[in-house]
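1. structure here, sequence nowhere to be found:
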């Protein structure tokens, strides 16, 4: 049973908790509109401070999640999984709580902020003295009490349940704990004002520095250079480090301080490994990481808005399947500017990772957007970036690099053959994963289907699907204008099955076929030729619009990862949690099976069932993403 004051009063309000800021905002707008000035400007200051504190935490979260910058500085190398992200979802509750406390205080005693100057040097000296003399030891003793018996079990254990530290971890605690922390924060501010040394800049500065140091300690990224402590040894007792605080979460009987290890030293709770481990991690921060992934999935961005669907933008947003949200549209100009900067930088970057059976799987991204892949003049530049990513993986000792949809486009690089032919001595295996993609699509098609309509019929996937289905004696209507390419594929089929492959040149030919396999983008007008009740299977990027309400649509081919995957905390584009595109899963299977061949170019139809069975054997599960829509 939860302890008293462990739950937040607005816990059941969800996103509507932000309505509690309404009275403050209403007062600001009222005084501005009715009186033409900010008479009761303490309301405005509270809102500004809350916004600044939230932004500070967000910036720290973004920095921590920029794995391409911080991977060599990470203390705990595990990833943030979905359970931790959900647990820390309402991390900003403490900001709302302290805003309410501040608003009540200012309402009861308006001169608290109305009659204070902008700057007071004595105030900064006073607040530092009160912090070091009262807040630090008070926090130390309260913190130790929360580590004992009932208080730990019913309150503080929630904070320690996060396996990997994150700036939001420091903000995640029970209501009672944050009431105590608010007292710790409030004493120096109130004390300075009571002595007549208060100032507005002091309030802003103290709160933001307080939050900055809390985020620093919970960042899981060592950014404090050990040379600082080597030069000025006494500083190690005045400022903690991320390494120092991380030891508190692995050895909970040590390192209880707020920001100053001095009090741990005084009361003999200082972890003896603190300085040595900090120096070791700080020394290795600038060196190249010795942790080499076994598998890399080389992704790409689809459009400007979806480029923000990454952990280092908004972690909670990336942990859900991609959808276009209003906030993302507002941030579109910023994302566009970053896109231009990425084009200039032109380097792949690490965006996420997870562990599967002791093997590290990373996702790198090529800084190119979907529309660029269809610009003739961009072809060489994109191929060069993909090639550099492959060579980098080869140098690191990566075993498998799997190419996402557009990175293996046939017109771009022949499904990866360009790189394999150019570099015949590659140790890393290049995999397009299309064999498993074909297997997923084919296993979604009911066994009793006698006829299918196939667009993108002469692509790598279209060819393999057509050849596989004709062997099952399924009549395949292959939409293509090229007689030559159709006949080439038809001749690959055994003689007795060639008659099941039929070339068609117009969508009207499918007016009686209820099974469509879409490999080329199909407009709503073209979809109108499908009869009522048609199901659209698809392997086209981006997916076609769900235009027909009397039909059903399948999403892109996908599989869910095995249950023992660890550290996975972001969704892959529109996929659900724990689900990846089939080409990604195909690379995983390639690694788990220990296959040593490249999977590039044309698909080997004879391997489709082999790869499918291997995926099931390793715990990958097929995902049915069909969306059944109501009939008209």
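-> Yep, it's here. Nothing here was measured: the structure is a model prediction, and the numbers come from that model.

2. alpha carbons only for contacts and neighbour counts from here, please
-> Fine.

3. list the residues that contact residue 475.
-> Applying C-alpha atoms under 8 Å, 6 or more residues apart in numbering, we find residue 475 in contact with 450, 451, 452, 469, 500, 501, 502.

4. identify, from these, the entry nearest to residue 568.
-> The closest of the contacts of residue 475 to residue 568 turns out to be residue 469 (C-alpha to C-alpha; 35.4 Å).

5. need the residue closest to the centroid of the chain.
-> Most central in the chain under C-alpha atoms, centre = their mean is residue 311, positioned 2.9 Å from the mean C-alpha point.

6. report the contact partners of the residue lying closest to that residue once chain neighbours are set aside.
-> Leaving aside its chain neighbours, residue 311 sits nearest to residue 318 (5.4 Å; criterion: C-alpha to C-alpha, 6 or more residues apart in numbering). Each residue near residue 318 by C-alpha under 8 Å, 6+ apart is listed here: 309, 310, 311, 569, 570, 571.

7. same thing with residue 387?
-> Per C-alpha under 8 Å, 6+ apart, neighbours of residue 387: residue 419.

8. element containing it?
-> helix 379-396 (DSSP states H and E).

9. of the contacts of residue 475, which belong to helices?
-> residue 469 (DSSP state H).

10. let me know the closest of the contacts of residue 475 to residue 185.
-> Nearest to residue 185 among the contacts of residue 475 is residue 452, at 67.9 Å by C-alpha to C-alpha.

11. correct me if wrong: the closest one contacts residue 517.
-> Yes. Taking contacts as C-alpha atoms under 8 Å, residue 452 lies within contact range of residue 517: 7.0 Å.

12. of those two, who's got more company?
-> More neighbours surround residue 517 than the other of residue 452 and residue 517, with 27 against 21 (other C-alpha atoms under 10 Å).

13. shouldn't the more buried one be within a strand?
-> Yes. Looking at residue 517 with DSSP: H, G, I helix; E, B strand; the rest coil, it is inside a strand.

14. take a look at this one as well, against the first:
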């Protein structure tokens, strides 16, 4: 075989992979939007695990992907019809074609885009995170975010995709759809990386995208929007308060989720703990303002590093960690997890909760969190929508009574939706 023929085979193979992934991503995007959905069934982690072993290469051969997918979908609901995927003429020859194929196709085209009850707005974190979202590789999104060796080999392609996504996309878009009882929850992506939020040049464009997303959701009568990760930064928009002040007639409620995050942090502290250390004065003041009550007395701003329980934020340095005693438990109150430097210490997950079994269409992990675990900021928006609260929950003037109220709403069975604390087995010891 000549070298040119070998290169042609490699080129065709790569094209098949890219072509197939494009159709997969488009299909998942339409499913997340709720538009032209064929089968109204949820996808869970067990299905994702099963499909990892399937030979899905057949989808790479057809440009008529959507029509073929619709035709074959009836086989999975009727079982004795529409066996073929891309060659339906055999079903017509042998009489196994489903007579409702054409009507299903027409109905799906007329289906309007689904209106969510609540939206969670997040953003990209690291370069490799573009592959971790549900629209990309389900084999990656179904596990906590971590580096993979083969992703390093894909770094040139990653940089190209990242440049195109962040430079030419000026709007947020939906990438995930979940159900909680009667509520439909969408997750939207702001196409910027964490590094962009540190740039003053990007601040205006990021705020513009967030503001546009809020106003568009408000026009669609979405009830709640929660701001995830750095979309609620104090320097960026005052924890979301900027949008509320600029648009006082908003019907949609903005939630930064800090109340529930604070409650989760407090309940993550082991029982009978007498002393909890905070490293910096501004962090001590912020946490003390949220927890209030007698718990504030046990919150110590110290420099002797003797307490065994540390509440840590994004500014935790390697030098700080090296001063911790053996067996120290680090409990982050920040959006991002600390670097895990010490092998003889414990690291708690970032503020998060286990979602109830009744939640549907849960088939991907939220960043570095485990399966069926959501960040407290995201859960805060869901609870706000479930409770039907009419006030905003964002900014520096959040009432002090909010953490207990949100905690009670999240952990009681009043709504028959019970979020649980992430148990001790989520402590990570290196």
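-> Arrived safely. Computed from a predicted structure; not experimentally measured.

15. give me the TM-score for this pair.
-> The TM-score (TM-score structural alignment, normalised by the length of structure 2) is 0.88; 422 aligned residues with a C-alpha RMSD of 2.9 Å.

16. what's the mean deviation for the helix holding residue 387 of structure 1 versus structure 2?
-> Aligned to structure 2 and superposed, helix 379-396 of structure 1 gives a mean residue distance of 1.1 Å (mean C-alpha distance after the TM-score superposition for structure 1).

17. buried sites along that helix?
-> By 16 or more other C-alpha atoms under 10 Å, the buried positions in helix 379-396 of structure 1 come out as 382, 383, 385, 386, 387, 389, 390, 391, 393, 394, 396.

18. again, but for stretch 13-28 of structure 2
-> 16, 19, 20, 21, 23, 24, 25, 27, 28.

19. okay if I get these as a markdown table plus distance to residue 250 of structure 2 and secondary structure?
-> Formatted as a markdown table, the buried residues of stretch 13-28 of structure 2 follow (distance: C-alpha to C-alpha, whole Å; DSSP: H, G, I helix; E, B strand; the rest coil):
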| residue | distance to residue 250 of structure 2 | secondary structure |
| --- | --- | --- |
| 16 | 46 | helix |
| 19 | 42 | helix |
| 20 | 41 | helix |
| 21 | 39 | helix |
| 23 | 37 | helix |
| 24 | 36 | helix |
| 25 | 33 | helix |
| 27 | 33 | helix |
| 28 | 31 | helix |
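
20. nearest to residue 78 of structure 2, of the residues you listed?
-> For those, the nearest to residue 78 of structure 2 is residue 27 (21.6 Å; C-alpha to C-alpha).

21. excluding chain neighbours, what is closest to that closest one?
-> Sequence neighbours aside, residue 66 is the residue nearest to residue 27 of structure 2 in space, at 7.8 Å (criterion: C-alpha to C-alpha, 6+ apart).

22. any idea how far the helix or strand hosting that neighbour is from the chain center?
-> Residue 66 of structure 2 belongs to helix 65-78 when assigned by DSSP H and E. Relative to its chain's centre, helix 65-78 of structure 2 lies at 29 Å (C-alpha atoms, centre = their mean, to the nearest Å).

23. separation between residue 371 of structure 2 and residue 228 of structure 2?
-> 18 Å (C-alpha to C-alpha, to the nearest Å).

24. strands along the stretch 351-500 of structure 1, start to end?
-> 359-369, 400-403, 429-431, 451-454, 475-479 (DSSP state E, counting those that start in this stretch).

25. turn those strands into a markdown table, including distance to residue 445 of structure 1.
-> Formatted as a markdown table, these follow (distance: least, C-alpha to C-alpha, whole Å):
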| stretch | distance to residue 445 of structure 1 |
| --- | --- |
| strand 359-369 | 30 |
| strand 400-403 | 25 |
| strand 429-431 | 25 |
| strand 451-454 | 9 |
| strand 475-479 | 13 |
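
26. could you point out which of those strands sits nearest residue 591 of structure 1?
-> That would be, of the strands of the stretch 351-500 of structure 1 and by C-alpha to C-alpha, strand 400-403, which comes in at 6.4 Å.

27. start and end residues in structure 2 for that closest one, please.
-> Counting by TM-score structural alignment, strand 400-403 of structure 1 pairs with residues 224-227 of structure 2.

28. average gap between the matching stretch and structure 1?
-> Averaged out, stretch 224-227 of structure 2 is 0.7 Å away (mean C-alpha distance after the TM-score superposition for structure 1).

29. could you give the separation of that stretch from the chain centroid?
-> Distance, centroid of stretch 224-227 of structure 2 to centroid of chain: 13 Å (C-alpha atoms, centre = their mean).
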